[in-house]
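K.L.:
What follows is a protein structure lacking sequence information:
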């Protein structure tokens, strides 16, 4: 009772508080005159309780003074809505087109060629499977259940931990096809019976694993749905974190990414071709013969080539900025040792250090291009990179000859040491961290190895042609072109330097020209490999003109040789299409290993062959060079035949008739013929 009394007293105290004043608005009295009919309607409307005349008149005036939106505004709003719907429709159509293209490329890559005996059976089985596919597509369309949307929602539910919801959804999806199969009738059952149980199992298992097996599809999110501890490192391999920032602008890419790596490649080309200018001074000071001169020049290619694979792995893992910045310091040390060498072994060690230090210059530049530039502009950017880098070959001609006469070869290498240190610091300070998008980060988990490169049919088709042509062109231009012009053409020092300068300019222009041609023809669906084969044919003809001493201006064949050295624009652009972006440095390194390995073999081999003839007055006979160059032509011709072998087989099959049991003459349209048969699973 006491508690109730206290509660009542508390209520009395609460009720005793003054009530808050209601907020009122100032009102003015306005006299208006209305017609009798409007006054009558106003009286009828205000008969209901709670509605006054002032309230009603005020509401009517408010509605009159704030009219509804105009027809134009409504039409504009509706058109904006239609426009947004069309944007979503365009996005969905692009998604569908990309999905179909990726699936088609995957199927073309993994489908083996069909033998002549099994082509009819394969066509019949494909027709039956297509009927099943059409029925499934029709069911999906009628039920309005997009498979892509279902999969995306399922992945989202898995990432949020909705395991029970996913299980119920799968049960529903399983029940619906069963009900549909029961209604489908004997036709669908008969089609399903056309596939043996093993093929049915493989097909269902392939449907489940397609996302993980396709080269361009992301991994199954169930493999990544494990919880990550709060203090754990989500990137245990030490790779760069996935950047969430916007891509670099065009000018920033050029100034802070492209030009620093182009400067590094410029130094690599300068170190590569400088031996043609300093070899007479080295031969006179150290008493070197042709074999020793060839070994000194080719050891650069040997070390350069052997370092391609390890440097490629480091570039993919650590990024081009760190790797290239450190390697150029090694090159600067090698230049310092070369400038202070007092014996032939010291020259060899210093030359090897230079080769190791600049071994990543080209690959780092190509890696940066693949990472930051659009894929359709890779060939053009490669052309500009190699064009600017090949200006080092231009510098190694007349400018280097002038510096040699003015300061000597030892002081020249002191200048190169300072420049190499400067470029190393520029790359390490100016170049930003590599940009890795989520697609690359996901694809990086796929089990790709170097064996994936060297066992790829497309790589095996293009690698011999690229290595024999580009490696031979490098070997000739960096050393033996100067010797040919002196011993065979009989040119003096000034004329020889002019020819070498012209060749260096041809190398630079060739890189830019080939990149632009590849970029233009790519839009016309002409593959880069075809252009590379054309360059190989021209290079072989130019060497034949030199070997046979065809009466042509010597500048013409040597200009073609220099342009062939720029064909890396084409081969690296082709290899970039074969493998994922995060594997670019290793795939380029695998090809570059063959380039420099062949350059070492040819450069040393030419010196070995030429050395079999006795020198006469410090000059070797023309037949020695013709024999050595002729061997190069033989290897290049064999590589061209190997590259063109699929077309040769196809031409022979069409010219001499297909064997019995093939599709020829069976009335089957050409679209049903095995499209992968001519190149044995290749991509062209």
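P.N.:
Thanks, I have the structure now. Quick caveat: nothing in here was measured; it's all calculated off a predicted structure. Numbers count the residues shown, from 1 in each chain.

K.L.:
contacts, neighbours, all on C-alpha from now
P.N.:
Noted.

K.L.:
now stretch 333-349: how far from the chain's centre is it?
P.N.:
Remark: stretch 333-349 is offset 39 Å from the chain centroid, using CA atoms, centre = their mean, to the nearest Å.

K.L.:
Ends of it, what's the gap?
P.N.:
Distance across stretch 333-349, first residue to last, is 11 Å (CA to CA, to the nearest Å).

K.L.:
just stretch 396-413 next, same as before
P.N.:
End-to-end for stretch 396-413, by CA to CA: 12 Å.

K.L.:
what do you get for stretch 65-72?
P.N.:
For stretch 65-72, the first-to-last residue distance is 19 Å (CA to CA).

K.L.:
what's the answer for stretch 550-559, then?
P.N.:
Termini of stretch 550-559 sit 15 Å apart (CA to CA).

K.L.:
Stretch 186-203 now?
P.N.:
OK, stretch 186-203 end separation, CA to CA: 21 Å.

K.L.:
buried sites along that stretch?
P.N.:
The neighbour-count check on stretch 186-203 (16 or more other CA atoms under 10 Å) flags 188, 191-192 as buried.

K.L.:
before we go on, here's another structure to hold up against the first:
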């Protein structure tokens, strides 16, 4: 249980960094003189560096295991947090976000591989779901608690405290986790990279890729960046009110993770659960498109519904696992995680440029965000339609597939079935 607590702490700090900007974005924008496109790029720099770092971190996880890799990378996050806390212009803030993205890159994949190496395979889904749920505390800490700290110590002082906490977690990973170093791997770097590239040649995964690119990206565009400015611009919400609304959304995300996992277990049809949850997650975006300036309470309701149904990334990973053989599982998860975070980076940066264009065209504030919500909705529709053409699960005749299509033998995923 001690090792699981350490993994939960590491995953918590990663979730905190992903969403912290939404609460303090107005204050950071004012002090660093950032417009919408700059803020979008600032947020996306975390995710693009996170995605790119999946390649070296995946290789290091295969060579040295989760203990050393996670602990080592977290020190980059400490440096990034400290740099952010003293940034006086845009460029240092971007560099800080890049360091944060790289520092958090191996945590989720490394946690899954650590669990897979250290625990009974039949308990993989349960233990991973447990870590995700408990780790969601980090997302909650990035809402009202961060807002309260920012009110008391300023956003710079708050980040210095977060840097100290991150350093403690890095030490916990180094000294609190037992070694999970895998057996000697004689693959060359070239062969490892070729193996990662081979994942993208699995045609059965192609209909899933748009959902990997869009689903989590839409959720994080709202939770990670624009929810805070939206509430401040249209309703005059202060940091405390923004934190409270985003806390409700974060709680919904944590509950939704278990709810979608239970539905997947009940109906034994991951693809259908993903489609239904995605459609339900699109509804609040449509609602905000029609009523962008109705009230902060309607916005909170929409954000809660988006959080409840929008975090289907674990189910997508569960679905994709059925197309991968065991020797490609680690690299497959790294590649698909990279695809998901590239999507987040592109959507966050693109949405910033979209809002900047809307401002230049002198749209009203309500219409600026209406354009954002309708664009996110259209992206979801396209991804859902393509995903409908995916296979229900892997077949044995695929070049990189599970050996068996039996669901018990495949152990399908992060929140899959417990049998």
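P.N.:
Looks like it came in fine. Everything quoted here is computed from the prediction, not taken from an experiment.

K.L.:
ok, back up a step: could you dump the buried residues of stretch 186-203 of structure 1 into JSON lines with secondary structure added?
P.N.:
Formatted as JSON lines, the buried residues of stretch 186-203 of structure 1 follow (DSSP: H, G, I helix; E, B strand; the rest coil):
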{"residue": "188", "secondary structure": "helix"}
{"residue": "191", "secondary structure": "helix"}
{"residue": "192", "secondary structure": "helix"}
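
K.L.:
Closest one to residue 163 of structure 1 out of these, please.
P.N.:
Closest approach to residue 163 of structure 1 among the buried residues of stretch 186-203 of structure 1 (CA to CA): residue 192, at 31.8 Å.

K.L.:
and the residue nearest to the closest one when sequence neighbours are not counted, how many neighbours?
P.N.:
What sits nearest to residue 192 of structure 1 in space, not counting adjacent residues and going by CA to CA, 6 or more residues apart in numbering, is residue 132, at 7.7 Å. Around residue 132 of structure 1 there are 17 other residues, counting by other CA atoms under 10 Å.

K.L.:
Which position in structure 2 pairs with residue 132 of structure 1?
P.N.:
Aligned against structure 2 by TM-score structural alignment, residue 132 of structure 1 finds no counterpart at all.

K.L.:
Please, where are all the strands along the stretch 1-150 of structure 2?
P.N.:
In chain order, the stretch 1-150 of structure 2 shows no strands, with DSSP state E, counting those that start in this stretch as the criterion.

K.L.:
In stretch 562-577 of structure 1, which residues are buried?
P.N.:
Across stretch 562-577 of structure 1, burial judged by 16+ other CA under 10 Å covers 562-576.

K.L.:
ok, back up a step: the residue nearest to residue 192 of structure 1 against residue 188, yeah?
P.N.:
Yes - between residue 132 of structure 1 and residue 188 a contact is recorded at 7.1 Å, counting by CA atoms under 8 Å.

K.L.:
now, among the buried residues of stretch 562-577 of structure 1, which is nearest to residue 395 of structure 1?
P.N.:
The closest of the buried residues of stretch 562-577 of structure 1, once distances to residue 395 of structure 1 are taken by CA to CA, is residue 562, at 14.8 Å.

K.L.:
In structure 2, what residue corresponds to residue 485 of structure 1?
P.N.:
Mapped onto structure 2 by TM-score structural alignment, residue 485 of structure 1 lines up with residue 231.
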